[in-house]
Structure formats: structure tokens, C-alpha cells
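Chemist: Dropping the sequence and predicted coords here.
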Amino acid sequence: MFPRLRRTLSAVLIALACLLAPCGTLAGWAAYGLADTGRYVAAMAPLADDPDVREAVADTLGTGFTGPAGPAGPAGLAGLAGLAGLADEVASGPVNSTVRLFVQDAARSFTRTEAFHEGWDTANRTVHAAVLRALRDDGAAGRAVTVDLAPVTERVRDRLAEDHVPFARRIPVRHTAVTVLPAHEADRLRKGYRVLDVAAFWLPLAAVVFAVTGIAVAACRRRAVTAAGIGTALGGALLALAVVVGRRLTLAELPGAVDGPAAGAVYDALTETLRTASWLLVALGLTVALTSWLTGRYGHRLHRRRAPARAAPDPAPTRPTRTRL
């Protein structure tokens, strides 16, 4: 009865450890990856060279310049393009097709410059820092998250001036509050952030404790180690599958105005670390399981080969016989 209880308890603890391992990895990625401004900006920086992202940014800028919202439209990226002076002239009157095409071509050309790269990094850093401050501030409940993109405009203007772009110094820097997250979305994300912040520490720790305890109480520890390795590998594979499914669901729920390929590129950049961590779980689990299995199999064979040699008694020494004369 006691060995059966040990086997049951070990199986439950190892199963819990295998379930918590991918959950802890997900929480750690969200809390220590997405919530770190430096890592976020580093993950987003290569997207400035992505064709789909540049095309989406150029379309957004062109729409902001030539649309009815004017240069300070919902996207708030007129200054980021470094063409705010042209946007003022365009927005002041009716826009014909020739001017619209000119602005869109100018926006596409701008996305290939170093000024766009600097503006892209600065904008991502500014927005991410503002969102992170709002999520960590309990007193910000009920308030929308807004940012002032004037520093971004100023950085782009200075870069364009360094590149000797005509009239770059005449680009105005406007202090305009741009809404990044509405109040209800910010409140919902704030609650989720607090949960992730706690789970990112306790879930991995609980997974390790459950796994070690389950192996320690097991009637056969080698089989328990093998089961823990296989379960960890399955958890990593499920996490990798969840990333793929999450990508499809995220892109399917986007509004029609959002560019799908660009959003997919952003999703892939943000989840690259999570995908790597999930495959590391698979590799770690399979390595542990295979090592435990090989050790048990060949260890038993070696033990059986050595057993007869240890069991065989040493032959008794023969005494010389004496011959009587």
C-alpha cells in the first residue's frame, strides 16, 4: 500500500510540475521580456527594415497627412515622418490625387532613411515607457494612457538636419497628447500585469519544487525522472503550439484598418524569445528523459554482467600431496 501511495503522489507532483513549467515560462516572458523597455525596443528595432512594416507606416503617414484629421490625427505620427511642414500645407485645404501620391511617395522614401530608424526606436521607447508607468501606477486607474511625441519629432528633425535635408530646421515641434490606450483597456491590462508580475516568480519556483519532490518520493526515481523529462518536453511543445494559435487568433481579431502582414511581423518579433524558450523546454525535457532511459537500460546490463563475476567464489588453493617413501 505504501509504494502505491508513493507512486500516486509522485505522479501528481510531476504532472503539476509539467503543467506549471510552460505557464511559468509564459509569465516570465511577459513580465521580464515585454515589460522591459530596453528588451522591447531591441526586439522592435529590426522591424524598421521590414518591408511590410515600412509600407504600413508609410500608408499611415500618408493618410495622416492627407486625411481629414490633419497632421495631428489619431496616429499622431506626423512629426515622426519629418514632413510636418508639408502636412500643414496639405491639411489646410482640399487634397487632390497628385498631392496625395506625392505625400505617399515621400513617406515611403522617408522609411528608408536613418532618421526613420531613430524615430522608430525613439517612438517605441517613449510609448512603451508611458504604458509601463501606467500599468505600475495604481493611482492611474480610470485614466487613459497618453504620450507626447514632441521628443520624437525633435529627434527626427535633428537627424534630418544632420543629413542636410532642405528646410528640416523649419519642421515644427508640437506638444500633442496622443492616446495610446483607452482608460478601460489600461485598467484591464493593469490587473493582468499585477498577476503576471507575481506568477513570473512563483510559477517557475513551484514547478521546480514539485518536480524535485515528485522524484524524491517516487518508488522508482529513474522512471520519475524520465516521466518528468517527457512531461516537460510535452509542455514546451504545447507552448510552441499556443504561440502559433495565438498568432492566428490575434491577426483574425484585428480591425480592418490594421495591416495584417505588418501586425504579423510585430507579433513574430515580440514572441521570438517565447518561441525559443518553448523549444528549449522541449530540448531539455527530451535530453533528461533520454539520459535517464539510457542510464537505466545500459546500467542494468552492466550490473548483470558484473554480478556473476562477483558471485563466483574463488577456487580453494590446492595443497601439494606428500608421497611416502
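Modeler: Nice, thanks for sending it over. Numbering: from 1, shown residues only.
Chemist: okay, CA-based contacts and neighbour counts for the rest of this
Modeler: Noted.
Chemist: continuing past the host helix or strand of residue 234, what's the next helix or strand?
Modeler: Take DSSP states H and E as the rule and residue 234 turns out to sit in helix 221-252. Reading on from helix 221-252 to the C-terminus, the next helix or strand found by DSSP H and E is helix 260-270.
Chemist: Next, the buried residues of that following helix.
Modeler: Burial within helix 260-270, assessed by neighbour count using 16 or more other C-alpha atoms under 10 Å, is assigned to 260, 262, 263, 264, 265, 266, 267, 268, 269, 270.
Chemist: check contacts around the first one.
Modeler: Applying C-alpha atoms under 8 Å, 6 or more residues apart in numbering, we find residue 260 in contact with 251, 254.
Chemist: what does the second one give?
Modeler: Neighbour list for residue 262: 52, 53, 56 [criterion: C-alpha under 8 Å, 6+ apart].
Chemist: how far away is it from residue 223?
Modeler: The gap separating residue 262 from residue 223 is 47 Å, by C-alpha to C-alpha, to the nearest Å.
Chemist: one step back: buried residues in the helix holding residue 234?
Modeler: The neighbour-count check on helix 221-252 (16+ other C-alpha under 10 Å) flags 221-240, 243, 247, 251 as buried.
Chemist: Does residue 70 lie in a helix or a strand, and which?
Modeler: For residue 70, there is no host helix or strand (DSSP H and E).
Chemist: Test my guess that it contacts residue 87.
Modeler: Yes. Between residue 70 and residue 87 there is a contact at 7.1 Å, judged by C-alpha atoms under 8 Å.
Chemist: So for the two, which sits in the more crowded spot?
Modeler: Remark: of residue 70 and residue 87, residue 87 carries more neighbours, 23 against 20, as counted by other C-alpha atoms under 10 Å.
Chemist: gap between that one and residue 29?
Modeler: Distance from residue 87 to residue 29, counting by C-alpha to C-alpha: 40 Å.
Chemist: Structure two is appended below for comparative analysis:
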Amino acid sequence: MADAALNRAEREELERLRAQAARSGGVGRGARWTGAVVLLVLSAVLALLATVTVFARNEILDTDRFVDNMEPLLDDDDVRAAVAARVSTAVTEALDVEALIAEAIDAVQTRGAPDVLSRLAGPLASGVDSFIDKQVHTVVYSDQFTELWRQANRTAHAALVAILTGEQGRALAVQGQNLVLDLGPVVERVKDRMVDAGFDLAERIPAVSVTFTLATSDAFPKLQVATALLNAAAWALPIAALALLAAGVALAPVRRRGLLLGVVFTAGAMFALWGALVIGRSVYLAALSGSVQSPDAAGAVYDALTRYLLAGAQTLAVLALIVALACWLLGPGRAATGTRSLARGARDALARVLTRAGLTFGPVGGAVQRFRRPVEFLAVIVGLLWIVLWRHPGVSGVVTVAIVVAVFVAFVEVVARVGRGAPEAAPE
């Protein structure tokens, strides 16, 4: 009616202003989405970097977690076999078995033994080698070795920290591009066992340093520089990732959709990290080809060193997908609204059953009805804190927490319905 009272010029001006307003509104909305997507992508990238950095801080610079990381290697037969082979070689070289046999035969021949005795040098040396192998395997596959391995790794961790902070350790050291562990204590234990078994010549074995390569990388020399920033980055990167996620969601014209995009990007980053670890294993073993005695043992070491990083990537990916599912369920789509309608009907039906049974929850039901939204929000926050404070929740832990929170929220909804009076069923 108001438009009818306008003359032609005024009506044209009004249409022009309406078109200009529509265009400016569209441009502004598009710019906001572009900015939001950029922030959300950066947040996902920082989340990936934060996952790696926190892993490095918690698993490499923390003694207990480092020892836990290396614990699975005790149950790996390939690792034990590689250690046994390395220690046997060290003991044999330290004794110089062939020289000892030759010395013994010469001593006997000077006392009149026949020259044919020298033909026994080979079988005698083989017998000594077999005896050494047996004693080494007895130690390596015993509970004594388990304790030696744990102590070696615990001692080595202090040396690792010293290396990363610029000091060279003794139990663990960087030799070129190799991170090596000193197995000298294992050799000492084998020496003691051989002496106890009556092989007194083992007393000649000097204190030796026997290195066992744990990992090889050209990054080791650069780690000392990076360590100075590690502690700060372990705190700064997660905070920055969350800040960018919050900024991206706030900038998005539709915040629910912005959060959905943000967590999907984060899940994608975690899956990318997961894939990189799988590919990195193949690259790592290919780089070691021909330089290690047991590729299977090297693979086991890689798996042990990266297992918590892989678990962290999997955990964050599943958590992001759960949040994405929640965002979708809260959306306007037909499937989402249908799902919410079914859930609402189920809660109403349960509330009617409880009301008819006389279970009204008293004043608690009324309080829950008034404050159900804050209570549900608090439940979500507690669930997130539960996951954060859980040392290694894993995928199963995240799913368990999500189920517990969902069940609690559903229970709050039912109690709130009972508190305000359950709705009557629709007549058939």
C-alpha cells in the first residue's frame, strides 16, 4: 500500500536502494564465509602441529612416558633377537675366541701334544661361540633382561634430555644421524653368567660400550635447536588452534555450520597425520635397508615410538567427528529434524510413563526444568575436561565419554519434562 502512493521516480529510487542493499548484504555474507573458512583451515593446521608438539613434549621429555613408550618392545621377538645378536657379537669380539683357542693349543703343544691338535681349532671356536650364544639368549629372554631394559631406557631418557638441551649423554647418544642405546650393562650381565657357569676366560672381557640403534634420522642434529621452543609451543599451539576455531565460528554467518566446518577440517588434518605416520614407517624402513640386521626390529621400534602420536591423531579425529555429528543433528535438514522428532517423542513417552508411575522427582524435577540448558551445557564441558585430563583416552575412551554425556543429557530432558508435567499422548 505504501508503494502505491509513490510516484514513478520515487519507486525507481526505492527499487535501486533495495537492490543495492541486497547486493551489499550478499557480498558481506560471502566475505564473512571466506574469512571464516580461512580461520578454520588455519585452526586445523595448528591442531595438527599442536598434536605433534604435545606428543613430543609429553612422550619424549617425560621419563615415565618414554619408558612406557619403549615397554612394548620387551614383548617383540624380533627386537629381542636383534639385541641378542648384537650382544653375542660384542662378547665374541671382546673375547677374540679364535686367538684364545690358538693360544691354548700352542700352550698344550709346547708340552708335547701332537700337531694334529691344531685341526680342532675350528670346532673348538664353534663350540665356544655356541656357548656364548646360549648364555646371551638365556639373559636376553629372562626377567633379568626385562629389568635391565627398563633401567637402560630410564637412564637413557635422562641422557636424551641432556642431548636435546645441548649436553651429550652416556647411556643414550646421537652419533651422526643415529640415536643409539648403550647395551653395556647387558654385556656385563652375560659376562657374570658365563663366569658363574665355569667359563673363567670370560673374566677377560673388558667393560665395553655396545651400541644398539633405536632410530635414524637427519633431524637429530636439528632437535637441539627445536627443543628450546618445544615447551612454549606445547602450550601456545593448542591455545592458538582453539582461538582460531572460536574466531572462525564467530565470524561465520551461521555459527552452527561454521563449527561443523571447523571440526570437519580438524578431522581431516588428523586423518592426514595418521596417513603420514603410516607412510613414514615405510620410508623409514626403506632408508634403513641394508644398514640394520633386523628390519622387523626396526619397525617395532618405530611403532613403539609413534604409537601415542598415532593414538592421539585417532582420538582427535573421532572427537571431531562426534562434534560434527552433533552439529548436523542440530541443523534444519529433513533427516536431522526427523531424528530430533523421534528422540523427542521417545523422551515424552518415557516422561509419561514415569509420571503415571508416580515418580515426579519432587522439587528436583522443577529445578531441572528451569535450568536444564545450563545443566546440559555443563555436562558437555565436564565431558570435554574428562577427555583432556584422561592421560590416554583413545578412540574407545572418547566414544565412552560421548555416550555417557548423551545419556545424561537425555535423562535431564526426561526429568525436565516430568518436572513441568509430561505432555499427553496425541489421540489416535
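Modeler: On my side now, so go ahead. If you're wondering where the values come from, they're calculated on a predicted model, not measured in any experiment.
Chemist: Return the closest of the buried residues of helix 260-270 of structure 1 with respect to residue 92 of structure 1.
Modeler: residue 262 (30.6 Å; C-alpha to C-alpha).
Chemist: against structure 2, where does the helix holding residue 234 of structure 1 fall?
Modeler: Aligned using TM-score structural alignment, helix 221-252 of structure 1 spans residues 255-286 in structure 2.
Chemist: what's the answer for stretch 306-313 of structure 1, then?
Modeler: Alignment note (TM-score structural alignment): stretch 306-313 of structure 1 is unmatched in structure 2.
Chemist: mind listing what's buried in that stretch?
Modeler: Buried residues in stretch 306-313 of structure 1, counting neighbours by 16+ other C-alpha under 10 Å, are absent.
Chemist: show me where structure 1 has helices.
Modeler: Using DSSP state H, the helices found in structure 1 span residues 2-29, 37-44, 51-66, 78-81, 84-91, 97-110, 114-136, 150-162, 183-217, 221-252, 260-270, 272-311.
Chemist: For residue 177 of structure 1, find the nearest of these.
Modeler: helix 150-162 (9.1 Å).
Chemist: about what we covered before: please identify the most buried of the helices of structure 1.
Modeler: Of the helices of structure 1, the one with the most neighbours on average (mean count of other C-alpha atoms under 10 Å) is helix 78-81, at a mean of 26.
Chemist: which one in structure 1 is aligned with residue 56 of structure 2?
Modeler: Checking TM-score structural alignment: residue 56 of structure 2 goes with residue 30.
Chemist: Confirm for me that its match is in contact with residue 195.
Modeler: No. Taking contacts as C-alpha under 8 Å, residue 30 of structure 1 lies outside contact range of residue 195: 10.8 Å.
Chemist: if we can go back for a sec, run through the neighbouring helices and strands of the helix holding residue 234 of structure 1.
Modeler: Packing partners of helix 221-252 of structure 1 (3 or more C-alpha pairs under 8 Å, 6 or more residues apart in numbering; DSSP states H and E): helix 2-29, helix 183-217, helix 260-270, helix 272-311.
Chemist: can we see that at 6 Å?
Modeler: On a contact count with 3 or more C-alpha pairs under 6 Å, 6 or more residues apart in numbering; DSSP states H and E, helix 221-252 of structure 1 meets helix 2-29, helix 272-311.
Chemist: want to throw these into CSV with distance to residue 156 of structure 1?
Modeler: Below are these laid out as CSV (distance: least, C-alpha to C-alpha, whole Å):
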stretch, distance to residue 156 of structure 1
helix 2-29, 32
helix 272-311, 29
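Chemist: Identify whichever of the ones you listed lies nearest to residue 116 of structure 1.
Modeler: Short answer: helix 272-311, nearest of these by C-alpha to C-alpha, at 23.5 Å.
Chemist: Report how many residues lie close to the closest residue to residue 145 of structure 1 other than its chain neighbours.
Modeler: Spatially, and ignoring its direct neighbours in sequence, residue 145 of structure 1 is nearest to residue 181 (5.0 Å; C-alpha to C-alpha, 6 or more residues apart in numbering). Residues near residue 181 of structure 1, counting by other C-alpha under 10 Å, number 17.
Chemist: Please look at residue 181 of structure 1 and residue 135 and confirm they touch.
Modeler: No. Here residue 181 of structure 1 lies out of contact with residue 135, judged by C-alpha atoms under 6 Å, at a distance of 10.8 Å.
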